[in-house]
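*Asks:* Sequence plus the predicted model coming up.
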Amino acid sequence: MSSDVRFTDFKSDKQPTWCPGCGDFGTMNGMMKALAETGNSPDDTFVVAGIGCSGKIGTYMHAYALHGVHGRALPVGTGVKLANPDLEVMVAGGDGDGYSIGAGHFVHAVRRNVDMTYVVMDNRIYGLTKGQASPTSREDFETSTTPDGPQQPPVNPLALAFASGASFIAQSFSSDALRHQEIVQKAIEHDGFGFVNVFSPCVTFNDVDTYDYFRDSLVDLQDEGHDPTDRDAAKQKILEADKEYMGVLWQDETASSYEDTHDVDTNMSEIPDGAPEDGMDLVREFY
């Protein structure tokens, strides 16, 4: 891995088309800075994204990238990492992409504990499709399709990850640049599945979960002296419904990544000498 990479090396020449003020700008900048700080370079980084505003991130970052289908970014990221363990794989998604249509994939990606990082830009609304309630929207959040609110409690993604056996659970805020970078960096450095839910405000369609709201309500676990290796303390924080936390809530330092458990260390993207011709022989024999 390169040691002299700057975060600007991860910027592509494509200009983001997110709304001015969108929280995704800060989320992406923190991801790029974290990648550079951990010694990664665009040549050894693969970014996978699904559908939604967050899905454009692979276009705006200079790295290997794939813009997948709705809710299916995690299986692609898993396949990329297991095919080439030498790559730093980052999967990006939104609260709709990850906790609705992609919820099943989220649960299984968490329990497999493949060594990659999953960053979810949680704006508590569907932004790309013009402001419908998402799985993390408040129960009384009024939208054009839910004029009386969703009338059901929001998904707690941290609790979902914890119940699925996550080895790393964190939460950050896109506007707090330094802390966001630090938290994503810890997720990258974690040996296993690093999950970070990022509060990334939608300035166009969500006038409730705003920058001011998160600045006033967020509690930084670093200031509270929280021990992320204490399972009981992590569980208590994750299940507290009346507080919004920022920081690493849970990290199981004893858990083994999927790669370590199953001795996955072969780069399958490297084709041995003679393999293509051997492969063609098999094709001819088959037909």
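*Replies:* Now that the structure is in, tell me what you want to look at. Numbering: from 1, shown residues only.

*Asks:* going forward, measure contacts and count neighbours with C-alpha atoms only.
*Replies:* Fine.

*Asks:* burial measure for Asn197, as a count.
*Replies:* Other residues within reach of Asn197, judged by other CA atoms under 10 Å, total 23.

*Asks:* One more to weigh against that first structure:
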Amino acid sequence: MFASAVRRLTVIYTLIQLVLFGAVAVGIYWFVTWTFDLDVATQDGPAAANPVELGFSHLRTALIAGFCALCVIVPFTSYWMARAALAPLRRSVERQQRFIDDASHELRSPLTVIRGELELALLRKRTADQYRQSISSTLDATQVLVDLTEDLLLLAQEAPAELRSRFVAVPIDTVIRDAIRSTEHSVRRQSLTVRSAPGVTVHGIPALLVRAISNVLENAIKFTPDEGTITVTVTANAHTTVVAITDTGRGMTPDEVEHATERFWRSQDVRSSTGHGLGLSVVERIMHTHGGSIRITSAPGAGSTFDLLFPAPPER
């Protein structure tokens, strides 16, 4: 589809440019011949007129040669312009196609669970406990669908500038407190410590900031063993606010760190664990929207540190 569109746009650009260049060449020749008084040169004799005619001939030759050269060069520049013009549209379509592929792949599992539980419930009479267990499994699968849909929709957003218009100053302590509250159900026996300087604020959308920090906390809780430690540290200077989340979990290899924020990527060692591999992708997207970034430092057996780097709030 894009190849044919590029070809059509190349032809259109080429024709437009050649028509314009041809019109300019004709205009130059007409202006030069019109402004030059050939009658005066003729009155001075044939010897004076011949150099003038020769000059006009050289001008015609130069303009024709230049136009022929443009006929060779312009198609290549038009092709480059066509590709550049269609590049944003192509990225948008590819993003939408990736969204559809990812969604269809990940939605299949929870939908299969829901369908299976409902079919079993209708297959034969069951006890109240069995119905309760079936409904519980269906609700769990439904929650997976809700979380997955929210993550995919967030990743599919194309206009972070529109979100930035809703930014407000938010105390980072409040964001961390809300993020911890949202992950309390996941904590087993790990120790969770917060070290934050008072009065630190960031500029953003509170719900998205909570989502970013809670996703990192969920990741740390998932891979930190019982009796392990998770520490949230906030530091700030004139230019950057850093929320560092450090755990004493299994750690990651350099290759795992490199792929950690890719959509649906999961390490071979943890494919059996819960989750759909979008948590850190969502974090990276949120940080990008807020003009920040995520930095991961990790080593096998030595735990991991996830640094969320926020730019300092703009001065009022």
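*Replies:* Looks like it arrived, so ask away. Quick caveat, the model's predicted, so the values are computed rather than measured.

*Asks:* care to give me the TM-score?
*Replies:* Put the two chains on top of each other and the TM-score (TM-score structural alignment, normalised by the length of the first structure) is 0.27; 135 aligned residues with a CA RMSD of 6.5 Å.

*Asks:* Against Gly77 of the first structure, how distant is Tyr64 of the first structure?
*Replies:* 12 Å (CA to CA, to the nearest Å).

*Asks:* Compare neighbour counts for those two and give me the winner.
*Replies:* A count of neighbours by other CA under 10 Å puts Gly77 above the other of Tyr64 of the first structure and Gly77, at 26 against 16.

*Asks:* That one contacts Gly93, correct?
*Replies:* No. Contact criterion CA atoms under 8 Å: Gly77 of the first structure and Gly93 do not qualify, at 11.6 Å.

*Asks:* Downstream of the lengthiest helix in the second structure, the next helix or strand is which one?
*Replies:* Looking across the second structure with DSSP state H, the single longest helix is helix 46-123. Sequence-wise, the next helix or strand downstream of helix 46-123 of the second structure (DSSP states H and E) is helix 128-156.

*Asks:* quick check, distance from that next one to the centre of its chain.
*Replies:* 27 Å (CA atoms, centre = their mean, to the nearest Å).

*Asks:* tell me what the next helix-or-strand element following it is packed against?
*Replies:* Downstream of helix 128-156 of the second structure, the first helix or strand assigned by DSSP H and E is helix 160-164. In terms of contacts (3 or more CA pairs under 8 Å, 6 or more residues apart in numbering; DSSP states H and E), helix 160-164 of the second structure is packed against helix 279-289.

*Asks:* Tell me the buried residues in the helix it packs on?
*Replies:* 279-287, 289 (16 or more other CA atoms under 10 Å).

*Asks:* Ok, stretch 89-105 of the second structure next?
*Replies:* Neighbour counts over stretch 89-105 of the second structure (16+ other CA under 10 Å) mark 95, 99, 103 as buried.

*Asks:* any idea how far Leu208 of the second structure is from the last one?
*Replies:* Same thing as Ala103 of the second structure. 21 Å.

*Asks:* Same question for the second one.
*Replies:* When CA to CA is applied, the distance between Phe99 of the second structure and Leu208 of the second structure equals 20 Å.

*Asks:* now do Ala62 of the second structure
*Replies:* 63 Å.

*Asks:* ditto for Pro88 of the second structure
*Replies:* 26 Å.

*Asks:* So between those two, which is more surrounded?
*Replies:* Neighbours per residue (other CA under 10 Å) separate Pro88 of the second structure from Leu208, with Leu208 holding more: 19 against 11.

*Asks:* how would you label the more buried one: helix, strand or coil?
*Replies:* Following DSSP: H, G, I helix; E, B strand; the rest coil, Leu208 of the second structure is assigned to helix.

*Asks:* Skipping its backbone neighbours, what lies nearest it in space?
*Replies:* Ile286 (6.6 Å; CA to CA, 6 or more residues apart in numbering).

*Asks:* same deal with Leu209 of the second structure?
*Replies:* Val175 is the one closest to Leu209 of the second structure (CA to CA, 6+ apart), at 6.6 Å.

*Asks:* Work out for me the element the one you found sits within.
*Replies:* Element membership for Val175 of the second structure (DSSP H and E) is helix 172-182.

*Asks:* hmm, back to that, what do Tyr64 and Gly77 of the first structure both touch?
*Replies:* By CA atoms under 8 Å, 6 or more residues apart in numbering, Tyr64 of the first structure and Gly77 have these common neighbours: Val47.

*Asks:* Tell me where the stretch 151-287 of the first structure has helices.
*Replies:* Counting by DSSP state H, counting those that start in this stretch, the stretch 151-287 of the first structure has helices at residues 157-163, 177-189, 211-217, 221-224, 231-239, 258-261, 275-286.

*Asks:* The stretch 201-316 of the second structure too?
*Replies:* Counting by DSSP H, counting those that start in this stretch, the helices of the stretch 201-316 of the second structure are 206-223, 254-259, 279-289.
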